[in-house]
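S.K.: take this sequence and fold it.
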Amino acid sequence: MDWDTEVGRGREAVLGQAWGEAYDVLARADAVRPLHASDVELFAEAADMLGRCDDAVALLRRAYTAYAEAGAVGAALRCAYWLCKALAWGGEFAQSGAWLARARRLAATEPGCPECAYLLMLEAELHFRAGEPEQMLDTARRLAEAAAPRTDADLAAGTAMTLGLALVSNGQVAAGLAELDEAMVAVADRALSARCTGMIYCVVIGTCQELQELRRAQEWSEALAEWCAAQPEFTGAYRGLCRVHRVALLQLGGAWPDAVREARLACTQLTAGYGEQVAGGAFYQLAELHRLRGEFTEAEQAYRDTLQHGWDAQPGLALLRLVRGRRDAATAAIRRALAETTEPMRRARLLPAAVEILLAEGEQTEAEAARAADELAGIADAHGAVALRAMAAQAQGTVRLAEGAVGEALPLLREAGRLWRELEVPYEAARVGVSIGLACRALGDEDSAGWELDSARQVFERLGAAPDAARVGRLTGDAKDRHPTLSPRELEVVRLIARGRTNHAIAAELFLSEKTVARHVSNIFGKLDVTSRTAAAAYAFEHGLVERDTPA
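M.R.: Next up, the predicted model:
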């Protein structure tokens, strides 16, 4: 073979993102004669993009050593950055730290080297991982100063990404998003290496999702999908993490079969030796899809896998406990999760589930549910993201409906539905539609209730949301099928109505206020499609909810 020609082919394959060809060609050339350090670095990138992470680590070590021995400090530090990240992806944190220390010693021999900034990026990431936002921001600002003049495109984009994430972590959301957008401009210009492009996509989309900035996340996710489609051989750890983010957005957008397929691929890629530290996120997304589709056994196992990979399975696991009738376990789990979480945006992920679970417990936890909904509204006011506003309006409307304040609930619920439709999130829009239907029914507008519930049922059936579709079926079916939707407290009330108790007597027997009893009676009438206490009593006797007194 002509060695120079073969190496040239390998370089062209890297530029064309033909990773399999690049790897094979450079491997053949390297077997004939050792590659130069710059080509070893390209060889490492091809290995990384193919998911051959052990090979990538070995090649990056080799490139670092060759550069350092040749006095090319900047190039060596660049290799050190990707080497430390690759080791961390594989869970080799001690080795990653050792290589960072070695790189710092090398950087000290040439303190004016622009690529010393790569080490500051690593330092900022360590602060982020340790939950030290203030130290991260200080390091990111030093990074921004050290990275100028920005001759290295990867370093410039990585600096903007790191500063953006640091600002967001310190509550400076608008400024942080501006920096993240700056990093994405470099990605869009195709000025970066493939490994840097994948990293920035993952960080930016993940941050947007954390902030509930769904429009931004969806826009960048579509661009990521196109980029990935152009290089089908991209199967490394970053590809797995990219899939995790995409799964969440596919789920929100209603493409559940695609989301399930992507989630399974992400689980496979992230448990292949590198990426184990984020594999829990893939299993969590898979568990959520199983739960929503009514595949509860599969969901249970996926939540277990989530925990085994070091990720918290809440709020999904608590919602699974709720739908399977374990209300006490669900309530304990969501309370525990909230008690452990102080960061507002992370609490925002838990609070909608808390509202749903606490309302299911009945009157004794209604006030707690109302506080959770109000806290979510406060977070939405502070951050302003459309999805947060939708979540808050939905939670507050659901609480008002449970309290019997139907007139206050409807405007909130309609606003939530409008916002979810604007964001093209059909499942949540349909859930809001069910609440609107129940509100209409409570006001005696059965015709509107039927339209709302039927529309929601169609969405649930199209998505494959079996538990929600079944619930709506019960709400809209024959009266004989409806009593399972009565809450335990409503069953107690209807049994006492059947025994001829007045609201005052029921309140005394159940230790409730008369106002609360009146609300329960109104809800019962709506659910059973009756208009009088006599009709409710007849229903209770007909369906065996209470036995008729036997003459002595």
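
S.K.: drop to CA atoms for contacts and neighbour counts, all remaining ones
M.R.: Fine.

S.K.: what's around T297, how many residues?
M.R.: Per other Cα atoms under 10 Å, the neighbour tally for T297 reads 11.

S.K.: try P232
M.R.: Neighbours of P232 under the rule other Cα under 10 Å: 12.

S.K.: look at it and give its secondary structure.
M.R.: At P232 the chain is in coil, as set by DSSP: H, G, I helix; E, B strand; the rest coil.

S.K.: quick check: it vs G404, distance?
M.R.: 54 Å (Cα to Cα, to the nearest Å).

S.K.: go on, L249?
M.R.: L249 sits 34 Å away from G404, taking Cα to Cα as the criterion.

S.K.: what's the answer for Y238, then?
M.R.: For Y238 relative to G404 (Cα to Cα), the value is 49 Å.

S.K.: please apply the same query to K515.
M.R.: Separation of K515 from G404 (Cα to Cα): 9 Å.

S.K.: compare with the first, here's sequence two:
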Amino acid sequence: MGIVDDLQRARIAFERRDWAAAYDRLTAADGEPSSAGLGADDLMTLAMSAFLLGDIDDCIRALQRGYRLRIDNGEVPGAVRFAFWLARVHNGRGEGAVGSGWAARAERLLADQPDDVVERGYLLIHDFFRCVDRGDLDGAVAVGDEIVSVARRHGDPDLLAQGLVCKGRMMMYAGHVPEGLATLDEAMVGVAAGELSPVFAGTVYCAMIDACQEVLDFGRASAWTTALTRWCDSQPDLVPFTGQCAVHRGQILRLHAAYPEALEEFEDACQRYAALGYDVAAGLAMSERGDVLRIRGDYALAESSYDQAASYGYEAQPGRALLMVARGRVSGAVAAVRRLLAETGDPVHRSRLLAGAVEVLIAGDEPAEAEEAARQLSTIAEEFGCAGLRASAAYCSALVALAAEDSDRALPQARTAAQLWSELRAPYEAARAKVLVGRAVRLLGDDDSATAELTAACRTFAELGTVAARQEAEKLIGRSTSGLTGRELDVLRLVAVGNSNAEIAGLLVLSDKTVARHLTNIFAKLDVPSRTAAVAYARDHDLL
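M.R.: Reported below is the predicted structural model:
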């Protein structure tokens, strides 16, 4: 097969998103003894194929060759395109100094070019992220507007979609969430119409879903996650964006309390991110994994996941603070959420902290601060209009009202939270809201209704395997917090201080066989595999 045939087949393979075939044929053509090497356009195709296969080193080598070829031929705008991608790829894997160097070189090359060339719009993308990094949100908004303007003048769909994403996210951080989401919807039009190149399409998909998750717009997040999954599945060899897709699937599965499946997605995402060197993204996946484990009551594993997130440079909050409360380290948790709230100003990121902060501050007996945090969350939820935020705000309002023993204020908020979470098909969150309903009606003297609400919540927690929440509900009903009998607790306490089965039998005047049966029951009820795990669980849950 000749070089011309290889190149033609490679280009066709790239168009049909067969990245492996495109890469293999371009590499073969490049290595032919009679070949003078790939041209600049084919080197760009080779670089994008390598990128989409997850081979970042080969991508960079192809981009460097393309850049040199454009420079040698005096094709400055083309060289700027290669420099733009070199900056973007290096920045993407955490090599900011190298990325900045390539961006600066591209800007120098454009110094002698006409003012209104589309390549200036691409370099503005780097300006945008520099503004974001130094906290200049006004500057970032202005740059986003300029990117959109350049893109529209030149009819460039990739640049337009990226500019709309930049603009939409900044509008959201400025508190204009409905308008920001509408701008992101406009960016998605180009993706849905197939107008965007693959890297920009994947970038816009993930930015849209990230934005939805940030404001708990679960309806949009779920719809676009399904679309992203289909897009990834249509490209079997695709590596980038599949980690983000796994995280987003995991987030939706977590909402619907499909915890084992969510854990698998987060673990898969972490492996994919780590393989590409995207450490902060891998940290996000580990933080999400920790949140699921914490909800399930696997506190030791949750802490390990949060530690892994930190090792990747990601602060797993407010999940870690909530875990500290669950393990009895309340004062440390209160200090952590106070710091987080002091550091976080924009309403989008603040909204992600406030619900956890309310729970921590209530646990720390700081009702005034909890009330203020709940009030802020209610204001943000009303402005943003997203159902998940409104449900979270109603839950927190009920929680602070119950702390003040104000049942009249707590009950309608708790019922609103239960209804909204149910409509979002979030059974764990809906059951938590039912617990608050039960507590509120009990304050009003209706014990029978309280027991009914708490029992329903307890049943849901048991079905979901959320041990800590189930135990809290059982405590409110009046059952043993562990589900263990008194004799089983006696056995567990003796195991905890190091007694063997025979020693326990002697101390409790039981047969060895009876002690063994009690231990089997303990393992089953606590859902643990061993004596050591049972003791660790008992210590974590104050059963000793």
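
S.K.: and the TM-score between them?
M.R.: The pair, once superposed, lands on a TM-score of 0.83 when counted by TM-score structural alignment, normalised by the length of the second structure; 481 aligned residues with a Cα RMSD of 2.2 Å.

S.K.: which one of K515 and G404 of the first structure is surrounded by more residues?
M.R.: Neighbour count, other Cα under 10 Å: between K515 of the first structure and G404, G404 has more, with 20 against 14.

S.K.: and R150 of the first structure, what's its match in the second structure?
M.R.: In the second structure, the residue matched to R150 of the first structure (TM-score structural alignment) is H154.

S.K.: how about that match, what does it touch?
M.R.: Applying Cα atoms under 8 Å, 6 or more residues apart in numbering, we find H154 of the second structure in contact with V118.

S.K.: check P412 of the second structure too.
M.R.: Shown in contact with P412 of the second structure (Cα under 8 Å, 6+ apart): A398.

S.K.: element containing it?
M.R.: helix 407-423 (DSSP states H and E).

S.K.: list the buried residues of that helix.
M.R.: 407, 409-422 (16 or more other Cα atoms under 10 Å).

S.K.: average offset between that helix and the first structure?
M.R.: Compared with the first structure after fitting, helix 407-423 of the second structure deviates on average by 1.2 Å (mean Cα distance after the TM-score superposition for the first structure).

S.K.: start and end residues in the first structure for that helix, please.
M.R.: Using TM-score structural alignment, helix 407-423 of the second structure pairs with 406-422 in the first structure.

S.K.: A56 of the first structure and L42 touch, don't they?
M.R.: No: taking contacts as Cα atoms under 8 Å, A56 of the first structure lies outside contact range of L42: 9.8 Å.

S.K.: can you report how many residues neighbour P114 of the second structure?
M.R.: 8.

S.K.: roughly how far does it sit from R105 of the second structure?
M.R.: As judged by Cα to Cα, P114 of the second structure and R105 of the second structure stand 17 Å apart.

S.K.: ranges for the helices of the stretch 201-350 of the second structure?
M.R.: Secondary structure of the stretch 201-350 of the second structure (DSSP state H, counting those that start in this stretch): helices at 218-233, 242-255, 259-276, 279-296, 299-311, 319-326, 330-343, 347-363.

S.K.: the inter-axis angle of the third one versus helix 242-255?
M.R.: What it means is helix 259-276 of the second structure. Going by axes from the mean of the first three to the mean of the last three Cα atoms, to 10 degrees, helix 259-276 of the second structure is angled at 160 degrees with respect to helix 242-255.

S.K.: contacts for helix 259-276 of the second structure?
M.R.: 54, 56, 93, 239, 242-247, 249-251, 253-254, 279, 281-283, 285-286, 288-289, 292.

S.K.: with the first one instead?
M.R.: The set of residues external to helix 218-233 of the second structure that reach it, using Cα under 8 Å, 6+ apart, is 202, 205-206, 208-210, 212-213, 238, 241-242, 245, 248-249, 252, 387-388, 424.

S.K.: counting neighbours, which of the residues you listed end up buried?
M.R.: Buried by 16+ other Cα under 10 Å: 202, 205-206, 208-210, 212-213, 238, 241-242, 245, 248-249, 252, 387-388, 424, out of those.

S.K.: so is the counterpart of K85 of the first structure in the second structure in a helix, a strand, or just coil?
M.R.: Mapped onto the second structure by TM-score structural alignment, K85 of the first structure lines up with R88. Following three-state DSSP, we place R88 of the second structure in the helix state.
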